[in-house]
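>>> fold the following and give me the result.
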Amino acid sequence: MRRSRLKGGHVPASIIALSGLAVLGLSAPASAHIIQGGAGGFTSGFEHPLTGADHFLAMFAVGLWGAQMGGRPVWSLPVAFPLIMVVGGIMGILGVPMIGIETGIALSILALGLAIAFAWHPPEWGALALIAIFAICHGYAHGAELPRAADPADYAIGFVLATGTIHLIGIGVGLGLQRIHEGRFSRVLGAAIALGGCYFLVT
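Next up, the predicted model:
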């Protein structure tokens, strides 16, 4: 089994701590991200991840991180994320009480950005556990929208396809950047994503 590789040793603990905050939900109950109107259908579902900067950054980061890690995570992380999002989506549809969803979404961008910036290579199960926490948050936010959508099934199909597209973009960019200066540009991009997470966290 490949051991976690990271210079310094403090970042994994920081990322785990951020994940814990997402679970604890230290902010008020989520409401800002949830669409209150009746938007729905395939087009709305496909456009939403592409036009929502927070979701785009997180899903792009999943693909980028998988490409940076190499091996099975190249495909296992992007496949697992939308599958686990379904669980969060069902929780949102059922109205399962959860708080701190917005905080969890912002922390997902920050933590994934840091993982890329510091080239953190945990065991595959550790990476999957991390993204599972954040996938629940992203899925819940969108699942809460589905009951009010004009066509929930078409909306969900569009959203999943857009999510997969963003993951593929992240993988493509990551694999390309890994060939340039030993992946330093990937790490710079990860730092930029982490800054985006800070922005969403404070706003």
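>>> C-alpha only now, for contacts and for neighbours.
Fine.
>>> next up, identify which helix or strand the residue nearest to the spatial centre of the chain is on.
For the chain, A58 is the residue whose C-alpha lies nearest the centre (C-alpha atoms, centre = their mean; 3.5 Å). In the assignment (DSSP states H and E), A58 maps to helix 53-69.
>>> next, the buried residues of that helix.
54-69 (16 or more other C-alpha atoms under 10 Å).
>>> want to put them side by side, so please do this one too:
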Amino acid sequence: MKRTRPLLTLLLACAAAPALAHTGNDHAFSLFTGLAHPVGGLDHLLAMVAVGLWAAAHQGSIRLAAPLTFVLSMLAGCVLGAAGIALPAVEPGIAVSVLVLGLMVAAGKNVPAQLGLPLIALFALLHGHAHGAEAPAGAIWAYMAGFVASTALLHAGGLLAGKQLLSRTALWARATGALIAGSGVWLLSGTL
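Model prediction:
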């Protein structure tokens, strides 16, 4: 049961209703809501776990570079959004991130770091921008501290789950990636 728990969790998450979390309305910006947000929005949950899962398929420094790239780029996107610098198609881009990151997980080592890391950076920029753009002036920093901590934990969870899946067979990792990518298609259909 311990080995199938991450897969069951992912399946249950995929069965939930779409949870695009960027409403721009009545969102409290505190450390607590920052900690809670990544696990409350399906788009963020799947994207962040997928980064860890993809990293697990690689050796050496890539395992840390992927999550670190996501976190730093997410922070940059938040700063851009808070500064009022617009980016095009942020919400559809976030849905596309779930699709593409799922495909990257399914492909595993076949997606080299030279391609994977820039994609991760781009998608993280969009995820961060969505929150920075809707934050009231001066209220974003506690929220982002929580968001970064929760994001790092989700990356670590994805990395550990990926190691478990890959230790059994690459088929489990590929199937998980396909489920994430399918969720991305579903999320994308709700943003267009």
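>>> and the helix holding A58 of the first structure, how far out from the chain's middle?
7 Å (C-alpha atoms, centre = their mean, to the nearest Å).
>>> now that helix: which residue numbers in the second structure?
Taken onto the second structure by TM-score structural alignment, helix 53-69 of the first structure occupies residues 42-58 there.
>>> so what does I140 of the second structure match up with in the first structure?
Match for I140 of the second structure (TM-score structural alignment): P152.
>>> for the aligned residue in the second structure for A127 of the first structure, helix, strand, or coil?
By TM-score structural alignment, A127 of the first structure lines up with G116 in the second structure. Under DSSP: H, G, I helix; E, B strand; the rest coil, the three-state class of G116 of the second structure is helix.
>>> mind telling me what element the closest residue to G116 of the second structure other than its chain neighbours is part of?
Closest residue to G116 of the second structure apart from its sequence neighbours, by C-alpha to C-alpha, 6 or more residues apart in numbering: M104 at 7.5 Å. According to DSSP H and E, M104 of the second structure maps onto helix 90-107.
>>> mean shift of that helix relative to the first structure?
Compared with the first structure after fitting, helix 90-107 of the second structure deviates on average by 0.8 Å (mean C-alpha distance after the TM-score superposition for the first structure).
>>> remind me, longest helix of the second structure?
Secondary structure of the second structure per DSSP state H: the longest helix is helix 140-168.
>>> and the next helix or strand past that one?
Counting by DSSP H and E, the next helix or strand C-terminal to helix 140-168 of the second structure is helix 170-191.
>>> just the angle for that next one relative to helix 140-168, thanks.
Put simply, helix 170-191 of the second structure runs at 140 degrees to helix 140-168, going by axes from the mean of the first three to the mean of the last three C-alpha atoms, to 10 degrees.
>>> now helix 170-191 of the second structure against helix 42-56, angle please.
Interaxial angle, helix 170-191 of the second structure versus helix 42-56 (the same axes, to 10 degrees): 150 degrees.
>>> helices or strands up against helix 170-191 of the second structure?
Packing contacts for helix 170-191 of the second structure, counted by 3 or more C-alpha pairs under 8 Å, 6 or more residues apart in numbering; DSSP states H and E, involve helix 5-15, helix 42-56, helix 90-107, helix 140-168.
>>> so which of these comes closest to A76 of the second structure?
Of all these, it is helix 140-168 that lies closest to A76 of the second structure, at 11.1 Å by C-alpha to C-alpha.
>>> for the closest one, name the packing helices and strands.
By 3+ C-alpha pairs under 8 Å, 6+ apart, helix 140-168 of the second structure packs against helix 31-40, helix 42-56, helix 62-82, helix 170-191.
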